[in-house]
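# Provide a 3D model corresponding to the input given below.
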Amino acid sequence: MPVLNRIASYAGEMKGWRRHLHENPELEFNCHETAAFIEARLREFGIEEIHTGIAKTGIVALIRGQGEGPVIGLRADMDALPIDEITGAEYASKVPGRMHACGHDGHVTMLLGAAKYLAETRNFAGTVALLFQPAEEDGGGGEVMVKEGVMDRFDIAQVYGIHNAPNLPLGHFTTTPGPIMASVDTAVVTVTGKGGHGATPHECVDPVVAIVAMVQAVQTIIPRNVYALDEAVISVTMIHTGTASNIIPETGTFTATIRAFNPEVRALLKKRFHEIVAGTAMAFGVTAAVDYDWGYPATINSEAEAHFAASVAREISGDQAVDEYSNREMGSEDFSYMLEQRPGAYLFLGIGPGAGLHHPAYDFNDEAAPYGASFFAKLVEKALPL
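Okay, the predicted model is just below:
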């Protein structure tokens, strides 16, 4: 049986929730209407311990079981992306320039589905903490919730989360012990020289050639400073300078995204990036200022909890539909802050073929929601048995 019968019985209701959320996307910490919708559903389920205003619009709701036991945290992110939707769906975003292009509407729906079931049955000993988090895409809402003390305040012992995966077969789960998603840092380098006429470069100090040299040089960090089996990425994604073909500009900037799994490798990348930029600037006679944003850490599953989560997934979808040692992802996720505080695991759930994440044609597959809701519910019943 792929999903719990009771959860399957209100799959249509879950579809309605999800499509309402999809029509009304909100960004970053400004998830006011989304939070109000979630709170209303939770109260309909008979959940009374609801704490709002965490990380501005986040929610922590508690479901008490039928006996004493630890607290299991289940997390769903709530925010959308600044993208114009092109799906043409009848439930497409009503807000120009915003859409749920990463499936957080589906994540909320899966957790609401599990909440409804768990509130009805309470077939567990302990407490479930439902963590509805804003600002995963931008702002680090997971970090803010942790800094505001949710783990200690609600005595959370373990924490779990799911992300949907387009083009993974519907209902298939993947996870892995240890690092599953990379850290992400962003470097913005501003290079200043001496501008002038393009016909007289000898009278100028050209920031353009210095930027070109820096971009080429930072690409040597990974193949020449990082052990070949320690995966890492440095991608220069923006270069901005100049106004006309006959003007050597005064300044220019370039931006890089920098990703790794190992904290020591992450620190090495930062060190070498600064050294190479400074050395290249000296060689070309320019000045260079580096704004290095230390972003989300790597998402690292604890080993025992990853194996436990995979065993629960197999009960939902079967042995052949669960990859317990999947490849790691170079994308990042602020659920990492919660996993730094508590043991737990992050999984991917297949939603079948379709446009990829962050694409304007992306849409969450409503058929996947009962799988995710059933996973959350079954995990609680197995982790907190009566």
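# from here on, just use CA atoms for contacts and neighbour counts.
Will do.
# just the buried residues of the biggest helix by length in the chain, please?
Criterion DSSP state H: the longest helix present in the chain is helix 263-284. Of the residues in helix 263-284, 265-266, 269-270, 272-274, 276-278, 280-281, 284 count as buried by neighbour count, 16 or more other CA atoms under 10 Å.
# now, among those residues, which is nearest to Gly65?
Using CA to CA, Arg266 comes nearest to Gly65 of those, at 41.6 Å.
# which residues does the closest one contact?
Each residue near Arg266 by CA atoms under 8 Å, 6 or more residues apart in numbering is listed here: Ser183, Arg259, Ala260.
# my guess is the first one meets Ala298, correct?
Yes. Here Ser183 lies in contact with Ala298, judged by CA atoms under 8 Å, at a distance of 3.9 Å.
# who touches both of the two?
Counting by CA under 8 Å, 6+ apart, the residues touching both Ser183 and Ala298 are Ala260, Phe261, Ser332.
# could you dump the residues you listed into CSV with neighbour count added?
Converted to CSV, the shared contacts of Ser183 and Ala298 look like this (neighbours: other CA atoms under 10 Å):
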residue, neighbour count
Ala260, 26
Phe261, 26
Ser332, 23
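# checking Ser245 next. Helix, strand or coil?
Three-state call for Ser245 (DSSP: H, G, I helix; E, B strand; the rest coil): coil.
# would you confirm that it contacts Ala199?
No. Applying CA under 8 Å, one finds Ser245 not in contact with Ala199, separated by 10.1 Å.
# helix/strand/coil for the residue most central in space within the chain?
Centroid-nearest residue in the chain, with CA atoms, centre = their mean: Glu333, separated by 3.0 Å. Secondary structure assignment for Glu333 (three-state DSSP): coil.
# this one next, for a side-by-side:
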Amino acid sequence: MKVLDSLTKQASSIAAIRRDIHAHPELCFEEIRTADLVAQKLTEWGIPIHRGMGKTGVVGILKCGTSDRAIGLRADMDALPMQEFNQFAHASQHAGKMHACGHDGHVAMLLAAAQYLSKHRDFDGTVYFIFQPAEEGGGGAREMMRDGLFDKFPMQAVYGMHNWPGLKEGQFALSAGPVMASSNEFKITIHGKGCHAALPHNGIDPVVVACQMVQAFQTIISRNKKPVDAGVISVTMINAGEATNVVPDHCELQGTVRTFSIDVLDMIEQRMRDIATHTCAAFGATCTFEFERNYPPTINHPAEANFAREVMADIVGADNVMAQEPTMGAEDFSYMLQAKPGAYCFIGNGDGVHREMGHGEGPCTLHNPNYDFNDALIPLGATYWVKLVEASLR
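Now for the predicted structure:
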């Protein structure tokens, strides 16, 4: 493994920053302290900054040489609204907030790379260090773009990275094409006719309609979607009624839809709307159908993905650069990849044995209250960022 020596030597100081961020988690668009810390470090290292993009976003600008070529490197900064179970020294100090997805580690790896590149400057062009707010449902990438990210900071390509529990420490995973799904939500309110539960013939039972609807939605996946296309419809909430002896007036269904393509998503939304409308009509009910598209699918560009894989292989060896198994999780870096060529990779976080005394008893998986980022990744992840810049901006 070819990790840069100076990154290994500075790893403990960057890990201390990571743990400080972990202890002070901030939710989407509230990353004021984190952004202040990022801005302070970049400024210390002689890197000009731009603040306030996407409300709390920070962009570091490092220029070297005369080329007008540029590359963007992105790290997300926000935490999750959940209680941490770990009790080690750097556990969350804020109840109901936790860095359970490793964004603290993503910030640390990019800061380490920024510090190295500011010292060595072995490239010709511009590096934009993009510290993004609100990945966890807030669409911070989209908001930074709306505030002119790619207009103010023109770049030829943009890259992102996420830690991946279960993938071995010292391994990367990257593939061209779809690697994360679109994220979408639906809410269907079925309007029936309430009545006494002992006299159901006097009403229109929305719960019965809901049961039919939930079953019918699964036929979209099994009978309307091509078997080779990926898609998920999950009804995760059903709310109705207030008393055991009353047929309720309405019933509400909510859930999520995930796909790797917009065409499949278009089909699923239309079929769900048709099924909801006509199922209600068959029972004499009506419905209100709401479908909200959140994050689009994350689709890596082939040229940039292949280029990044070559950089990784030079660091850890080709055998440790794995195929990136697509996941139905979603990621707002997808917005950036819709606007610019680039690639989004995984870096192995291991199986959790890195956690110190005082960790929770559960698994070290993403969005789990027992999770913690593996600090051993900081030099490796930073080396990847550095080598990617140097190879892109020769």
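# shared with structure 2, which of the contacts of Arg266 of structure 1?
Retained in structure 2 by both residues aligned by TM-score structural alignment, their matches' CA atoms under 8 Å are the following of these: Arg259, Ala260.
# okay, and which of the contacts of Arg266 of structure 1 map to strands?
Counting by DSSP state E, the contacts of Arg266 of structure 1 place Ser183, Arg259, Ala260 in strands.
# pull the distance from stretch 17-37 of structure 2 to the chain's centre.
Here stretch 17-37 of structure 2 is found 17 Å from its chain centre; the criterion is CA atoms, centre = their mean, to the nearest Å.
# can you give me the first-to-last residue distance of that stretch?
End-to-end distance for stretch 17-37 of structure 2, by CA to CA, to the nearest Å: 9 Å.
# for stretch 287-307 of structure 2, same thing?
Terminal-residue distance, stretch 287-307 of structure 2 (CA to CA): 50 Å.
# which residues touch the nearest residue to His191 of structure 2 once chain neighbours are set aside?
Distances taken as CA to CA, 6 or more residues apart in numbering put His250 closest to His191 of structure 2, at 4.6 Å, once the chain neighbours are dropped. Each residue near His250 of structure 2 by CA under 8 Å, 6+ apart is listed here: Thr189, Ile190, His191, Gly192, Lys193, Gly194, Pro206, Val207, Ala240, Gly241.
# ditto for Glu340 of structure 1
Counting by CA under 8 Å, 6+ apart, Glu340 of structure 1 touches Ile300.
# what does it correspond to in structure 2?
Mapped onto structure 2 by TM-score structural alignment, Glu340 of structure 1 lines up with Gln338.
# mean per-residue distance, the helix or strand encompassing Val208 of structure 1 to structure 2?
If you go by DSSP states H and E, Val208 of structure 1 is part of helix 207-218. Following the fit onto structure 2, the mean deviation recorded for helix 207-218 of structure 1 is 0.6 Å by mean CA distance after the TM-score superposition for structure 1.
# whereabouts in structure 2 does that helix align?
So helix 207-218 of structure 1 sits over residues 206-217 in structure 2, by TM-score structural alignment.
# so what touches that stretch?
Here stretch 206-217 of structure 2 makes contact (CA under 8 Å, 6+ apart) with 190-193, 233, 235, 240, 248-251, 253, 272, 275-276, 279-280, 283, 285.
# what's the next secondary structure element after the longest helix of structure 1?
On the C-terminal side of helix 263-284 of structure 1, the nearest following helix or strand under DSSP H and E is strand 287-293.
# what's the nearest residue to Ser334 of structure 2 if we skip its chain neighbours?
Thr298 is the one closest to Ser334 of structure 2 (CA to CA, 6+ apart), at 4.2 Å.
# let me see the contact set for the one you found.
Thr298 of structure 2 touches 178-182, 260, 330-335, 337, 344, counting by CA under 8 Å, 6+ apart.
# ok, now Val235 of structure 2?
Val214, Leu253, Gln254, Gly255, Thr256.
# those in helices, which ones?
Under the assignment DSSP H, these contribute Val214 to helices.
# looking at the contacts of Val235 of structure 2, which has the most residues close by?
Ranked by neighbour count (other CA atoms under 10 Å), the contacts of Val235 of structure 2 have Leu253 at the top, with 21 neighbours.
# can you pull the contacts of that residue?
So Leu253 of structure 2 contacts Phe186, Lys187, Ile188, Thr189, Ala210, Val235, Thr236, Met237, Ile238, Asn239 (CA under 8 Å, 6+ apart).
# the helix or strand hosting Trp164 of structure 2 vs structure 1, average offset?
Per DSSP H and E, Trp164 of structure 2 falls inside strand 157-165. Compared with structure 1 after fitting, strand 157-165 of structure 2 deviates on average by 0.3 Å (mean CA distance after the TM-score superposition for structure 1).
# what's that strand packed up against?
For strand 157-165 of structure 2, the contact count by 3 or more CA pairs under 8 Å, 6 or more residues apart in numbering; DSSP states H and E identifies strand 70-76, helix 103-120, helix 333-339, strand 342-350 as packing neighbours.
# what range does stretch 80-90 of structure 1 cover in structure 2?
Mapping stretch 80-90 of structure 1 onto structure 2 (TM-score structural alignment) gives residues 79-89.
# measure the matching stretch end to end?
18 Å.
# what comes up buried for that stretch?
Ala79, Leu80, Pro81, Met82, Gln83, Glu84, Phe85, Asn86.
# hang on, isn't the fifth one packed against Lys97?
Yes. In this structure, Gln83 of structure 2 is within contact of Lys97 by CA under 8 Å, at 5.8 Å.
# returning to what we had before: okay, Ser183 and Ala298 of structure 1: which has more neighbours?
Legend: neighbour count by other CA under 10 Å for Ser183 of structure 1 and Ala298, higher for Ala298 (29 against 26).
# quick one: that one from Arg122 of structure 1, how far?
34 Å.
# do Pro353 of structure 1 as well
35 Å.
# just want to know which of the two has more residues nearby.
A direct count of neighbours by other CA under 10 Å for Pro353 of structure 1 and Arg122 places Arg122 higher, at 21 against 13.
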